[in-house]
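Visitor: Can you look at this prediction? I've put the sequence above it.
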Amino acid sequence: MDLPVWFEVATFVGLTVLLLADLAIVARRPHEPSMKEASLWVSFYVGLALIFGVVLLAVTNAQFATEFYAGWLTEYSLSVDNLFVFVIIMARFQVPRNLQQEALMVGIIIALVLRGVFILLGAAVIERFTWVFYIFGAFLVYTAINLVRHRGEDEDYEENAFIRRMRRVLPITQDFRGSKIRVTQDGKKYWTPMIVVFLALGTTDLLFALDSIPAIFGLTKEPFIVFTANVFALMGLRQLYFLLGGLLKRLVYLSLGLAVILAFIGVKLIMEALHTNELPFINGGEHIESVPEIPIWLSLTIIVGVLIVATVASLIKTRGQFTSESPTEPEIAGEIPSHGPEALADAERRATRADGHGTEGDRHRG
């Protein structure tokens, strides 16, 4: 069954309006949201995703709705893993707490645009070359192995090549100027550090998409569902950043749970590639009908089960280890004095030393 064109258009228009309204609200009143405010917004976006799945069920069928829920849960859980790096980026660039909402919002919009391009390219490749599932599946299994191998290692953020280039080419002010990205100083135009933060958040997320996009294509072949699942997963990420805060440290088994999910989807992709095989050096180019197909309802059940087990096990493991007196705030929000000459010089030295060592995403994802 094909998705109705009117439904796709209405969905894209609605999501665009929602994102622009969210951005306008943040830009109008820059502030650090309270726990109550963050909780309400996270509940709103989660509820919106659940309602969208029901609407998808009513407009199309149970298959598409289940694929959306499975894809959304997978993308959302992998996006939570992104928060660890977002925390480091905020501290790395010393972003004031009252500006972090807007920085995250714009960074997420940039990430959505880049992911959209990535999804279109992925869909075109999959439609033409079904054997690419062998590559996607092997990559996800490899990523899962690396997540287990490097579990528990301290994470650090190293600017990717694009960001390092921007810092060297653009004339940038020493301090943030509110949420402005362009200012005039002594008759000359300057960029502010906020532009680098926007680009760092957006491009770093794209590195994480290198495994999350193939993962969701292992659950659905419909680009519309892939994209909407990504949108709903990323829309509530900003509020989740403030809601979880230092509690991120308690999710000690999250990476292990994500590794299990990625490995499962990787194996599922390889099985599907075998089932639709056309490569001449495998079974003479014939389909291998004996390979079982994993139904989407089973995939959704396994994803939900793994996430619940990983979360509960993490909370039990870390019970009593983190107290309200733990000094988590500076790590989360980068409550460090704003950019000055010494801080900027130190940042340049660290960026220079990072040359040739690869990005954090490369090391973490394999």
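Guide: Done, it's in.
Visitor: from here on, contacts and neighbour counts on C-alpha atoms
Guide: OK.
Visitor: Give me the buried positions along stretch 119-137.
Guide: 119, 122, 123, 130, 131, 132, 133, 134, 136, 137 (16 or more other CA atoms under 10 Å).
Visitor: Touching, the last one and residue 272? I think so.
Guide: No: between residue 137 and residue 272 no contact is recorded; they are 9.5 Å apart, counting by CA atoms under 8 Å.
Visitor: how about residue 111, what does it touch?
Guide: Taking CA atoms under 8 Å, 6 or more residues apart in numbering, we find residue 111 in contact with 201, 202, 203, 205, 206.
Visitor: Specify which member of these is nearest to residue 342.
Guide: Closest approach between these and residue 342, by CA to CA: residue 201, at 23.5 Å.
Visitor: Assess the claim that the closest one and residue 112 are in contact.
Guide: No: using CA under 8 Å, residue 201 is not in contact with residue 112; the gap is 11.3 Å.
Visitor: Just give me the neighbour total for the residue nearest to residue 63 when sequence neighbours are not counted.
Guide: Of all residues not flanking residue 63 in the chain, residue 296 sits nearest, at 7.6 Å (CA to CA, 6 or more residues apart in numbering). Per other CA atoms under 10 Å, the neighbour tally for residue 296 reads 18.
Visitor: then this one, side by side with the first:
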Amino acid sequence: MDVSTTLWVLTIAGLSLLIGADFLIGRKPHDVSVKEAGIWTVVWIVLAVLFGLGLLFFGSAQASQEFFAGFITEKSLSVDNLFVFVLIMAKFSVPSHLQQRVLLVGVLIALVLRAVFIAAGAAIIASFSWVFYLFGAFLIFTAWKLIQEARADEEEEEFEENRLLKTIEKKFGVADRYHGTKLSVISNGKRVLTPLMIVMLAIGTTDILFALDSIPAIFGLTQDPYIVFTANAFALMGLRQLYFLIGGLLKKLVHLSYGLSVILGFIGVKLVLHALHESGVHVPEISIPVSLGVICGVLVITTITSLIAARKQEAAEAAARKESVEA
């Protein structure tokens, strides 16, 4: 898809306006209700659908299909981010009324960092076609690793601060409590950061780890930087509302890791086939409509089996509690 500089500027300006409107609407710290989160989740999804349809009418069917495939993939992978966001919120004991501000700024930081990753990925792909082999192998390895982690009987996880966060805390200092929405305060004659600033940085920088698999994954569906960026933008911008909407349901998505591993493995194979094709080897390539069907199918099946498994687990726990009471 041939994208002019003007279109890039207009797109970034439009996304900036949406982010600004989102910030102004939620500028007052408050506890986000399920109703509010649901409404805004639908709004962001509708905006993404309208953008995809715009690509269909003003671009091409191929561009539209690539966007929807990329958006759905990034959205599903971003749900995995929410598990870590929950751990971060618990680690820093973020007050409930401040969590929406944390997520808004944290996701904005993540979007900027992903834009850098996307630009670097596009440049590498344009110069070295063999990088598809590396991307494909990495995604297949990540898929296998996800399955291993899902099958392992691990204890409850805790968030560990990365080296960058520890360095920032040591250099600038951190206040001993939250000060509303302030990012820094004067303490003992010295300006220090508030815990709010640290947790925002934690959300934004932790997303880099997720970008390591999500960016190669979407480049496996499209090599168009414009579509890669916009799909990531729409997937991330609705993540804050999704956090409050399905936060209580995350523990019920017990098969999510299996579903994501299948998707990543599938895209990894698609990348390897594409790399072989580019190298002159006559192998079949997986089309975008097929990719879209596989991704949606896996997500639907994973969600259904997760809810069934969670319901059975709840019934078993209820029966066990009843037996213990009767005993």
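Guide: Cool, the structure landed. All values derive from a computational prediction rather than experimental measurement.
Visitor: picking that back up, could you check which of residue 201 and residue 112 of structure 1 is surrounded by more residues?
Guide: residue 201 (24 against 20).
Visitor: Name the helix or strand for that one, please.
Guide: Using DSSP states H and E, residue 201 of structure 1 maps to helix 193-217.
Visitor: how about that helix, which residues of structure 2 does it hit?
Guide: Helix 193-217 of structure 1 lines up with residues 195-219 of structure 2 when matched by TM-score structural alignment.
Visitor: picking up where we left off before, what helices and strands are in contact with the helix holding residue 201 of structure 1?
Guide: Contact here means 3 or more CA pairs under 8 Å, 6 or more residues apart in numbering; DSSP states H and E; on that basis helix 193-217 of structure 1 packs against helix 62-92, helix 100-128, helix 132-149, helix 161-169, helix 223-235, helix 254-275, helix 360-365.
Visitor: if we compare those helices, which one ends up closest to residue 300 of structure 1?
Guide: Ranked by CA to CA, the member of those that lies closest to residue 300 of structure 1 is helix 62-92, at 4.9 Å.
Visitor: For residue 50 of structure 1, what is the enclosing helix or strand?
Guide: Per DSSP H and E: helix 35-59 holds residue 50 of structure 1.
Visitor: what comes up buried for that helix?
Guide: Those would be 38-39, 41-42, 45-46, 49-50, 52-54, 56-57, for helix 35-59 of structure 1 by 16+ other CA under 10 Å.
Visitor: tell me the two of those residues that are most distant?
Guide: Taking CA to CA, the two most distant members of these are 38 and 57; they sit 28.9 Å apart.
Visitor: contacting residues around the residue nearest to residue 195 of structure 2 when sequence neighbours are not counted?
Guide: Excluding the flanking residues, the one nearest residue 195 of structure 2 by CA to CA, 6+ apart is residue 178, at 5.9 Å. Residue 178 of structure 2 makes contact with 194, 195, 196, according to CA under 8 Å, 6+ apart.
Visitor: Is it correct that the last one is in contact with residue 176?
Guide: No: here residue 196 of structure 2 does not reach residue 176: they are 10.9 Å apart, not a contact under CA under 8 Å.
Visitor: More neighbours: which of those two?
Guide: The neighbour comparison of residue 196 of structure 2 against residue 176 (other CA under 10 Å) goes to residue 196, with 26 against 11.
Visitor: State the distance from the more buried one to residue 33 of structure 2.
Guide: 21 Å (CA to CA, to the nearest Å).
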